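Asker: here's my sequence, what's the structure:
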Amino acid sequence: MNAPESLLNQARNGDRRALGRAITLIESTRRDHREQARRLLEAALPESGKAIRLGITGTPGVGKSTFIETFGLHLLEAGRRVAVVAVDPSSKRGGGSILGDKTRMPELSRSLDAFIRPSPTAGTLGGVARRTRETMLLLESVGYDVVIVETVGVGQSETAVAEMVDMFLLLLSPAGGDELQGIKKGVVELADLFLINKADGDLEKAAQRAAAEYRHALGLLKPSYKDWQPKVQLCSALTGAGISKVWETVTAFHESLAPSGALKDRRAAQAQAWFWQTLEEGLLQTLKDDPAVKAALPALEGAVRDGTTTPTLAAEDLLARFLRRS
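Answerer: Predicted coordinates:
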């Protein structure tokens, strides 16, 4: 049996090292590895797509790691197998990144029914998104039925993650309206569930006030689905209060949207967008690698900066040089 298929079978039989090697193969940019990764994904695809895909984001200090661990442990008790993928386009891959993620979620990482993996970056969010999507398919194909994608970085990563999951969760602190003002409107519009964490002890009343403010703010936004109105809930990752209700809401979300085909349509649209994004990235890289383009690019970029030509004319010139060689 060929190596990629063998690796997949080992991972399906519970070999976590094999699963780690398979994901590393997917993440690699080496040409020979990309061919092996293609075979691996082709073998994995028939068994993928059966998991609940959740995206989670939140402002720094809101307690995402603690929440994901507490939530993940609850899912394990419910008989689920949980995979967590962390997307961080703002940091470079380092040898200690995986250990770092396991340190953030020590109890969850010890379970044989949980798997935690960072999604390394090559400096571009597009590359992170592609590898994260492929990693998700692989994790689903080996039996993880809840895949959580956590945004660690800031900026466009929230949109990228929302475009690869079924349901997007925004974790908030009890700061109320002040915090809401500091969050990009686009991120708020992406969320299907707002969770006010740290709703315990002295902060419980503040959390209740914040929930009322968020519910009022949601009335001004158009929901993403006609069959689902975004919810606002309280929870405490520290005490576990409200965590079971979060899972009930996730289940209700799927039960509300599955019959109409809304989730199936969403995944189909995501796959189509992924196709075009990958195609655009590949074409752009092919263009940049062309010898004629490489030779002409510095002068054309300089002319654009100096204002002696327009960006449109420079781009058309570059494309013409490329097409003449094609």
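Asker: can we go C-alpha only for contacts and neighbour counts from here?
Answerer: Noted.
Asker: which elements pack onto the strand or helix carrying residue 295?
Answerer: Per DSSP states H and E, residue 295 falls inside helix 291-306. Here helix 291-306 touches helix 311-325, going by 3 or more Cα pairs under 8 Å, 6 or more residues apart in numbering; DSSP states H and E.
Asker: I'd like the structure of this one too, to check against the first:
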Amino acid sequence: RKTREAIILCEAAGFDTILVETVGVGQSETAVYSMVDYFLLVLIGGAGDELQGIKRGIMEMADGIIINKCDGNNVDKCQLAATHFRNALQLFPLPESGWAPQVLTYSGFYGYGIKEVWDMVYDYLDFVKKSGYFEYRRAEQAKYWMYESINEQLMGNFYHNPTISDMLQAAEQGVLRGERTSFVAAKQLLDSYFALLH
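Answerer: Model (predicted):
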């Protein structure tokens, strides 16, 4: 949520290019995907994370893939990794945007390929703005974050309620001892919570 709020703040301040970086492959990428206009997957060629180490889901989210550190003794490995990813992307259906993700190599150290990366990003934005997908995606993201905010606030209110906090431990122990199922315990807790609201 804080990242989303920071993006909104930066946009309100007039910034039209905002970079959001995540580390690793996991839930943070899924959350970031729901708040950005362009999702760029950055990989290192020759690091052993080619295809087998990359989850299919993260590749399907990517609007573009770049292989970094394409310099020195690593150029051939990067080119090979780029070929593998291009081939793999051909096996996926086109994303909802209709854009065919591209795979590029670049060297952050020497600055090679950076112009091509920016051109790829701007080509994508031009494509989705002309097709109407840009506005559609922004609307879907706004809707997603409304529901996410509702869920977050409800959960916060539920877990910070002193009566529920006391009941949670007993419910958890009951589940662990096999006295009730997880579903029954959850229903009892929620029924108690909603009764407190009346």
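Asker: okay, the helix holding residue 295 of structure 1 sits on what stretch of structure 2?
Answerer: Counting by TM-score structural alignment, helix 291-306 of structure 1 falls onto residues 162-177 of structure 2.
Asker: mind listing what's buried in that stretch?
Answerer: 164, 168, 171-172, 175 (16 or more other Cα atoms under 10 Å).
Asker: over to stretch 28-36 of structure 2?
Answerer: The neighbour-count check on stretch 28-36 of structure 2 (16+ other Cα under 10 Å) flags 29, 32-36 as buried.
Asker: in structure 1, which residues correspond to that stretch?
Answerer: Counting by TM-score structural alignment, stretch 28-36 of structure 2 lines up with residues 157-165 of structure 1.
Asker: which residues are contacting that stretch?
Answerer: Here stretch 157-165 of structure 1 makes contact (Cα atoms under 8 Å, 6 or more residues apart in numbering) with 53-55, 57, 87-89, 125, 129, 133, 149-151, 168, 187, 190, 267, 270.
Asker: take those and keep only those in strands.
Answerer: 53-55, 57, 87, 149-151, 168 (DSSP state E).
Asker: out of those residues, which end up buried?
Answerer: Among these, the ones that count as buried by 16+ other Cα under 10 Å are 53-55, 57, 87, 149-151, 168.
Asker: any chance of these in CSV with distance to residue 69 of structure 1 as columns?
Answerer: Shown next, in CSV, are these (distance: Cα to Cα, whole Å):
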residue, distance to residue 69 of structure 1
53, 16
54, 14
55, 14
57, 14
87, 16
149, 13
150, 12
151, 15
168, 17
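Asker: and stretch 45-54 of structure 2, how far out from the chain middle?
Answerer: Stretch 45-54 of structure 2 sits 19 Å away from the centroid of its parent chain (Cα atoms, centre = their mean, to the nearest Å).
Asker: what about residue 147 of structure 2, how many residues nearby?
Answerer: Residue 147 of structure 2 is flanked by 11 other residues according to other Cα atoms under 10 Å.
Asker: doesn't it lie inside a strand?
Answerer: No: under DSSP: H, G, I helix; E, B strand; the rest coil, residue 147 of structure 2 sits outside any strand and is assigned helix.
Asker: what do we get in structure 1 for it?
Answerer: Superposed on structure 1 with TM-score structural alignment, residue 147 of structure 2 falls opposite residue 276.
Asker: tell me the contacts of its match?
Answerer: No contacts exist for residue 276 of structure 1 under Cα under 8 Å, 6+ apart.
Asker: equivalent analysis for residue 55 of structure 2, please.
Answerer: Contacts for residue 55 of structure 2 were tallied using Cα under 8 Å, 6+ apart; they are residue 25.
Asker: what distance do you get for the corresponding residue of structure 1 for it to residue 34 of structure 1?
Answerer: Aligned against structure 1 by TM-score structural alignment, residue 55 of structure 2 finds its counterpart in residue 184. According to Cα to Cα, to the nearest Å, residue 184 of structure 1 and residue 34 of structure 1 sit 36 Å apart.
Asker: quick one: what helix or strand has residue 66 of structure 2 in it?
Answerer: strand 64-68.
Asker: for the next helix-or-strand element following that strand, packing partners?
Answerer: The element immediately downstream of strand 64-68 of structure 2 (helix or strand, assigned by DSSP H and E) is helix 75-89. On a contact count with 3+ Cα pairs under 8 Å, 6+ apart, helix 75-89 of structure 2 meets strand 64-68, strand 102-105.
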